[in-house]
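Q: mind folding the following:
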Amino acid sequence: MLSPSDLIHLPYTRDLTETGIAYALRSLTNTFIRAGSSPYDKLRRIVANVAVELAFRRYLSEQNIPFDVKGATPFTNPDRYDVSLGGRRCDIKSFLISYREQISEMKRNPNVLLKAPALVPSDQNAAEGHLDSDIYLFAFLSSLIAAAQEDLKKAIGAGQPHYLVHVMPDSWARPAAWTPLGALVLKSEAEEGITLELGGQVEAREMRPLEVEVPPRTRVEIQNDFYSLVYIHIKTQPGSRIGIRCSQRNELHLIGALEWGNIWVYGMNVLLTGFLTREEFNRKARPVPEGTRVFQYEKTRTKNLAVPVSELKPLHELLERIKESNQ
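A: Next comes the predicted model:
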């Protein structure tokens, strides 16, 4: 049984979010976004997941605990395994907690986490390629977000970082015909020049960024090697529309001033709870139907399996064994 003293607190630094954003954008073409859901919510969750994984790796290094990183570069699949402990895959299931009330409660009373469910999506658990000896490790990231326009304005006004992205529609990001986009024409209705980063795939489907300066109220033609255009990043909050045209495909896409998502994650604290092997988890787990309210979510988006966090094994026991076996 887990107790509050078994929880491991990790510090959060800005570069964890920066690394998570780079990963999320480069893996965007491989990211499944459910119909009707916000791509920006999904991107923030990926940023958070990557940040937790990197914080965990740093902790292992600081504690002189040997680990391997499998297939960490190039970034391709946001759901793949990276960390290997003692020769076993370590699948980190992390949960982003962004409500102030919950964050305060976790700080004031860590016992609340012990009552939370350690969730694994049923389809992921049943996917091919898993071994019973694989490790499920569960973590919680306390972090504010600034998704709403009002919150974003407050963050910018307070000098907080932000990262605004517009995810392009499938006709641009996943075109049916894999042919060059050709020259792109950009125009901003702003009174000042803006800097954009276009993220797209070249012929070999490698993601590449391209920085573009767009003067005020002037069409600018951009030569590029893109076969798809996946996202556009703007460095400052726009006050007007931006248009992009692909003459080769006779497509025009207009981006309204409010059609940008802030995917910056304002992380505060990472809490590593405990672990179970996949075999142990499956033995203890109970099904959680889609649409169930749990500590982590107002409604679960998919079917899950769950074990109470209190029934996980303390992580320090696993890490000490690995450390001793390598001495």
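
Q: C-alpha from now on. contacts and neighbour counts both.
A: Fine.

Q: so which bits of the longest strand seen in the chain are buried?
A: Within the chain, and with DSSP state E defining each element, the longest strand by residue count is strand 265-277. Neighbour counts over strand 265-277 (16 or more other Cα atoms under 10 Å) mark 265-277 as buried.

Q: check which helices and strands it is in contact with.
A: strand 8-11, helix 14-26, helix 39-62, strand 135-145, strand 313-314, helix 315-325 (3 or more Cα pairs under 8 Å, 6 or more residues apart in numbering; DSSP states H and E).

Q: what inclination does that strand have with respect to helix 39-62?
A: With axes from the mean of the first three to the mean of the last three Cα atoms, to 10 degrees applied, the angle from strand 265-277 to helix 39-62 works out at 60 degrees.

Q: to check against the first, give me the structure of this:
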Amino acid sequence: MSAIYNFNAGPAILPAPVLERAQRELRDYQGRGMSILEMSHRSPEYEAINTEAAERLKRLLGVGEEYHVLFLQGGASMQFAMLPLNFLPPGASADYILTGAWAEKAFEEAGRVGQARVAASTAETGYRNIPLQADLVLDPHAAYVHITSNETIQGVQWHTWPAVGDTPLVADMSSDILSRPLETQRFALIYAGAQKNLGPAGVTIVVIRDDFLRRASSNLPVMLRYATHAKNRSLYNTPPVFAVYMVNLVLAWIDEQGGLAAIAERNRRKAATLYRVIDESSGFYRGYAAPEHRSLMNVTFRLPDETLEKRFVAEATAQGMAGLAGHRSVGGIRASIYNAMGQDGCDALAAFMTDFMRRNG
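A: Okay, here's the model as predicted:
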């Protein structure tokens, strides 16, 4: 099987060394005579994985015992509801900053639970930018402020976190978690579907500060309480054991790359390679996001017409570059270049873009 460059937005590329180790251990995990897929989640082997993954994640994020790491299911979409169920009490409201399709979905779900208000929105620009601090109209009495750190569809990303005073700041970081150093202490809660930067689909990571956790409602079904999972170290019910195992391997791989500072520099170089071609194309390629708010994870752009866009995707696919079609809601081209994508993949795509423009410009 020949290798391809995987630019899919999610489930997305995984580091080759992680896949190779999982392949080696699939049938017989550490000489136990069975696969991790077959072991009890109460076994010492799995409990060690669970603990190690949580500790590795805390170390990479630079936090201590004041934060809990939870391994949950249901994806970020479940968190859209679980968050307000736990932290949006009757009579209160929560602030949502809308920067794209995923922020919209989180806001709409919160509105089904309680009162959610828009503290800022860039919908009028087609979600091409992130609001400035001066654009935010925050309620100082809000239960929390919610942001989406990176929008995979529109390709915009927060590069400076909003100042929200004493209000708890919550973030959906599904598509850029661990892509750069993070001032984690600024956040009361972070959640992320694993299938972009952390591992395969099937597990959702929640990082929650203890003082915020203590505010959570206890008048909920047991499985919907963050406190349940924190108390039981994500082992209240059967967790997605293989997905957590894979997350642990990815976290070890990030450590081996030099941690988040090294990963961030690598990601900046990769993104710059593609944005340079866009900016030097004299308008043949048109970046979707405002330059100052461009995502380092999802490079989105358009060509002169949809016919050329379809040809671009078809020819790129034939040359071993998969997953470049933009989201169906916006069209165009999207190159997702998460942590596991190497510089070689971005170089190959940049060379293809230059050649395609030469032949079709």
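
Q: mind checking the TM-score on these two?
A: Overlay of the two chains. TM-score (TM-score structural alignment, normalised by the length of the first structure): 0.27; 153 aligned residues with a Cα RMSD of 7.0 Å.

Q: would JSON lines of the buried residues of strand 265-277 of the first structure with distance to L113 of the first structure be doable?
A: Shown next, in JSON lines, are the buried residues of strand 265-277 of the first structure (distance: Cα to Cα, whole Å):
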{"residue": "V265", "distance to L113 of the first structure": "21"}
{"residue": "Y266", "distance to L113 of the first structure": "21"}
{"residue": "G267", "distance to L113 of the first structure": "18"}
{"residue": "M268", "distance to L113 of the first structure": "16"}
{"residue": "N269", "distance to L113 of the first structure": "14"}
{"residue": "V270", "distance to L113 of the first structure": "13"}
{"residue": "L271", "distance to L113 of the first structure": "10"}
{"residue": "L272", "distance to L113 of the first structure": "11"}
{"residue": "T273", "distance to L113 of the first structure": "8"}
{"residue": "G274", "distance to L113 of the first structure": "11"}
{"residue": "F275", "distance to L113 of the first structure": "14"}
{"residue": "L276", "distance to L113 of the first structure": "16"}
{"residue": "T277", "distance to L113 of the first structure": "20"}
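
Q: out of those residues, name the two that are farthest from one another.
A: Farthest pair in the buried residues of strand 265-277 of the first structure (Cα to Cα) is Y266 and T277. Separation: 31.0 Å.

Q: just to revisit the earlier point, in TSV: the helices and strands packed on strand 265-277 of the first structure, plus mean neighbour count and distance to L305 of the first structure.
A: Output for those, formatted as TSV (neighbours: other Cα atoms under 10 Å; distance: least, Cα to Cα, whole Å):
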stretch	mean neighbour count	distance to L305 of the first structure
strand 8-11	15	24
helix 14-26	20	26
helix 39-62	21	19
strand 135-145	22	12
strand 313-314	20	17
helix 315-325	14	20
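
Q: would JSON lines of those with distance to V167 of the first structure be doable?
A: Shown next, in JSON lines, are those (distance: least, Cα to Cα, whole Å):
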{"stretch": "strand 8-11", "distance to V167 of the first structure": "31"}
{"stretch": "helix 14-26", "distance to V167 of the first structure": "9"}
{"stretch": "helix 39-62", "distance to V167 of the first structure": "7"}
{"stretch": "strand 135-145", "distance to V167 of the first structure": "18"}
{"stretch": "strand 313-314", "distance to V167 of the first structure": "40"}
{"stretch": "helix 315-325", "distance to V167 of the first structure": "38"}
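
Q: I'd like to know which of these is closest to S84 of the first structure.
A: strand 135-145 (9.0 Å).

Q: contacts for that closest one?
A: Applying Cα atoms under 8 Å, 6 or more residues apart in numbering, the contact partners of strand 135-145 of the first structure are 48, 52, 88-100, 103, 118, 263-278, 281.

Q: tell me the buried residues in the helix ranked longest in the second structure?
A: Identified as the longest helix of the second structure according to DSSP state H is helix 259-279. If you call a residue buried by 16+ other Cα under 10 Å, then helix 259-279 of the second structure has these buried ones: 259-260, 262-264, 266-267, 270-271, 273-275, 277-278.

Q: what helices and strands are in contact with it?
A: Judged by 3+ Cα pairs under 8 Å, 6+ apart, the packing partners of helix 259-279 of the second structure are strand 286-287, strand 298-302, helix 343-360.

Q: that one versus strand 298-302: what angle between them?
A: With the same axes, to 10 degrees defining the directions, helix 259-279 of the second structure sits at 10 degrees from strand 298-302.

Q: flag every buried residue along stretch 108-120 of the second structure.
A: For stretch 108-120 of the second structure, a neighbour-count test (16+ other Cα under 10 Å) marks E108, E109, A110, G111, V113, G114, Q115, A116, R117, V118, A119, A120 as buried.
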